[in-house]
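Chemist: I would like the atomic coordinates for the input below:
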Amino acid sequence: MATRRGRGRPPGESDARARIAAAAVHEFGEHGYDGATVRGIAARAEVDAALVHHYFGTKPDLFAEVTQFPLRPDLEVPRILRGPREEAGERIVRFVLESFERPEVRKRGVIVLRTAISGKLTAPLVKGFLSRELLPRVAAELDAPDAALRASLVASQIAGMLIARYVVQLPGIADAPVDELVARIAPTIQRYLFE
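Modeler: Take a look at the predicted model:
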């Protein structure tokens, strides 16, 4: 008589998610964001690549989860750019600042910013993620021959603002209300995007 399998996980797969996450950390660390592949992560975890997708979705989803990056700018910023063009700079700055004002986002965001600046392993990961997943998506929303440069200028302004406010905590910018920073920084972002 054949044994019926019950619902749930296949036998032996109870720790697969944890093995995949650990393998992803190693692969991203050894090969950077661009060099790490879902197949390589699956091979290291000794699972099928389909299981990686089952548990984590796409490579950017997996990266965001294992680094515990608190925001998904690769998804949010392109959506923001599809709104009214004349308000894009304001919407981007407000989205980032209001997100970082939430304690759970700020805590993890500051860790990611600090390690991206000083970490030999982390810097290539963040650069790879931004270069592969965020900047091309922003550039694709812009109708300009220098769209890649414009997207990078926006990223540099936002990164500088976050580092000054939340990491270095420069006087003035660290204490300024979100609305004031939005009013002062948004026109620069708007200019980088469209002027």
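Chemist: every contact and neighbour count from this point should use C-alpha atoms.
Modeler: OK.
Chemist: can you map out the helices along the chain?
Modeler: 16-35, 38-45, 49-56, 59-67, 73-81, 88-100, 103-118, 122-129, 135-141, 147-162, 178-194 (DSSP state H).
Chemist: got JSON lines for these, with distance to residue 170 too?
Modeler: Listed next are the helices of the chain as JSON lines, based on distance: least, Cα to Cα, whole Å:
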{"stretch": "helix 16-35", "distance to residue 170": "31"}
{"stretch": "helix 38-45", "distance to residue 170": "40"}
{"stretch": "helix 49-56", "distance to residue 170": "37"}
{"stretch": "helix 59-67", "distance to residue 170": "26"}
{"stretch": "helix 73-81", "distance to residue 170": "24"}
{"stretch": "helix 88-100", "distance to residue 170": "15"}
{"stretch": "helix 103-118", "distance to residue 170": "14"}
{"stretch": "helix 122-129", "distance to residue 170": "23"}
{"stretch": "helix 135-141", "distance to residue 170": "27"}
{"stretch": "helix 147-162", "distance to residue 170": "10"}
{"stretch": "helix 178-194", "distance to residue 170": "13"}
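Chemist: JSON lines for those, including distance to residue 171 and mean neighbour count?
Modeler: What follows is the helices of the chain, written out as JSON lines (distance: least, Cα to Cα, whole Å; neighbours: other Cα atoms under 10 Å):
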{"stretch": "helix 16-35", "distance to residue 171": "34", "mean neighbour count": "18"}
{"stretch": "helix 38-45", "distance to residue 171": "43", "mean neighbour count": "18"}
{"stretch": "helix 49-56", "distance to residue 171": "40", "mean neighbour count": "16"}
{"stretch": "helix 59-67", "distance to residue 171": "29", "mean neighbour count": "17"}
{"stretch": "helix 73-81", "distance to residue 171": "27", "mean neighbour count": "18"}
{"stretch": "helix 88-100", "distance to residue 171": "17", "mean neighbour count": "20"}
{"stretch": "helix 103-118", "distance to residue 171": "17", "mean neighbour count": "16"}
{"stretch": "helix 122-129", "distance to residue 171": "26", "mean neighbour count": "20"}
{"stretch": "helix 135-141", "distance to residue 171": "30", "mean neighbour count": "20"}
{"stretch": "helix 147-162", "distance to residue 171": "12", "mean neighbour count": "18"}
{"stretch": "helix 178-194", "distance to residue 171": "13", "mean neighbour count": "17"}
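Chemist: to check against the first, give me the structure of this:
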Amino acid sequence: MSSEDTTVRRRGRRPAGQDTRSALVDAARAVFAENGYERATVRSIAARAGVDAAMVNHWFGGKEGLFVQAVLKLPFDPAALVDTLRAGPADELGSRIVRMFLTRWDGAGGDTFQALIRSIASHEQAATVLRDFFSQFIADLLGDTGVDRQDLRVSLCASQLVGLGITRYVARFRPMVAAEIDTLVGAVAPTLQRYLTGAID
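Modeler: The predicted structure is shown next:
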């Protein structure tokens, strides 16, 4: 490798700036997923991306800005899914929600969910994003169903889905990671359905 090639690699110069930016976002998502916000460092993220650490400040203004782009922007728009999930029998809503949750996070690789969970203790905005995601999303789904105690139902649904996400994407319990989506839908959906529309007293 020539000295010029070495310099290019060390400084993280790529054919287009957007490539460097995307590489940093992808690397940051992985590092935040592994370490959480507090323990992740700009140096480790830059090393994972194969660029100079100065590029983090150049593109994102620092670690916080990179965290916002890599983690706090969810890989899908929950609001866009509400109408689709509500289009079907009310007594099958739990099944549709669990299937959507697993399909979307499986498709995103689970890194964003891991990063959120690992960061909530040290980054208040991460906790806020997670709370807002579930509270608004489930509340919108309950909408005009007329069920009582909606705030409690939202929290109960969140406890079920967050637990599912932690065991599959963060703690990575082997049976949960290996399980097919259909299997998990069949096992988890009845509980979620009760939280949504059943008796909770």
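Chemist: quick one on the thing from earlier: nearest to residue 169 of structure 1, out of the helices of structure 1?
Modeler: Closest approach to residue 169 of structure 1 among those (Cα to Cα): helix 147-162, 9.1 Å.
Chemist: how far apart are the closest one and its match in structure 2?
Modeler: Relative to the matching residues in structure 2, helix 147-162 of structure 1 has an average distance of 0.9 Å after the fit, by mean Cα distance after the TM-score superposition for structure 1.
Chemist: where does that helix end up in structure 2?
Modeler: Aligned by TM-score structural alignment, helix 147-162 of structure 1 corresponds to residues 150-165 of structure 2.
Chemist: now swap in stretch 175-185 of structure 1 and tell me
Modeler: Going by TM-score structural alignment, stretch 175-185 of structure 1 sits over residues 178-188 in structure 2.
Chemist: what's the answer for stretch 23-41 of structure 1, then?
Modeler: Taking TM-score structural alignment, stretch 23-41 of structure 1 hits no residues over in structure 2.
Chemist: contacts for that stretch, please.
Modeler: 20, 42, 44-45, 48-49, 52, 59, 62-63, 66-67, 121-122, 124-126, 128-129, 132 (Cα atoms under 8 Å, 6 or more residues apart in numbering).
Chemist: let's see it at 6 Å
Modeler: Residues outside stretch 23-41 of structure 1 that contact it (Cα atoms under 6 Å, 6 or more residues apart in numbering) are 44-45, 49, 121, 124-125, 128.
Chemist: please apply the same query to stretch 155-171 of structure 1.
Modeler: So stretch 155-171 of structure 1 is contacted by 173-174 (Cα under 6 Å, 6+ apart).
Chemist: and the residue nearest the centre of structure 1, how far is that from residue 94 of structure 1?
Modeler: Among the residues of structure 1, the one closest to the centroid is residue 72, at 4.7 Å (Cα atoms, centre = their mean). Relative to residue 94 of structure 1, residue 72 of structure 1 is positioned 15 Å away (Cα to Cα, to the nearest Å).
Chemist: same question for residue 103 of structure 1.
Modeler: 16 Å.
Chemist: residue 170 of structure 1 now?
Modeler: From residue 170 of structure 1 to residue 94 of structure 1 the distance is 19 Å (Cα to Cα).
Chemist: what residue of structure 2 takes the place of the residue nearest to the centre of structure 1?
Modeler: Checking TM-score structural alignment: residue 72 of structure 1 goes with residue 77.
Chemist: and its match, what does it touch?
Modeler: So residue 77 of structure 2 contacts nothing (Cα under 6 Å, 6+ apart).
Chemist: residue 189 of structure 2 touches residue 97, doesn't it?
Modeler: No. Using Cα atoms under 6 Å, residue 189 of structure 2 is not in contact with residue 97, being 8.0 Å away.
Chemist: under the alignment, what does residue 101 of structure 2 map to in structure 1?
Modeler: Looks like residue 101 of structure 2 aligns to residue 96 there (TM-score structural alignment).
Chemist: can you tell me the closest non-neighbouring residue to its match?
Modeler: residue 158 (8.0 Å; Cα to Cα, 6 or more residues apart in numbering).
Chemist: one more: residue 179 of structure 1?
Modeler: Nearest to residue 179 of structure 1 is residue 94, by Cα to Cα, 6+ apart, at 7.9 Å.
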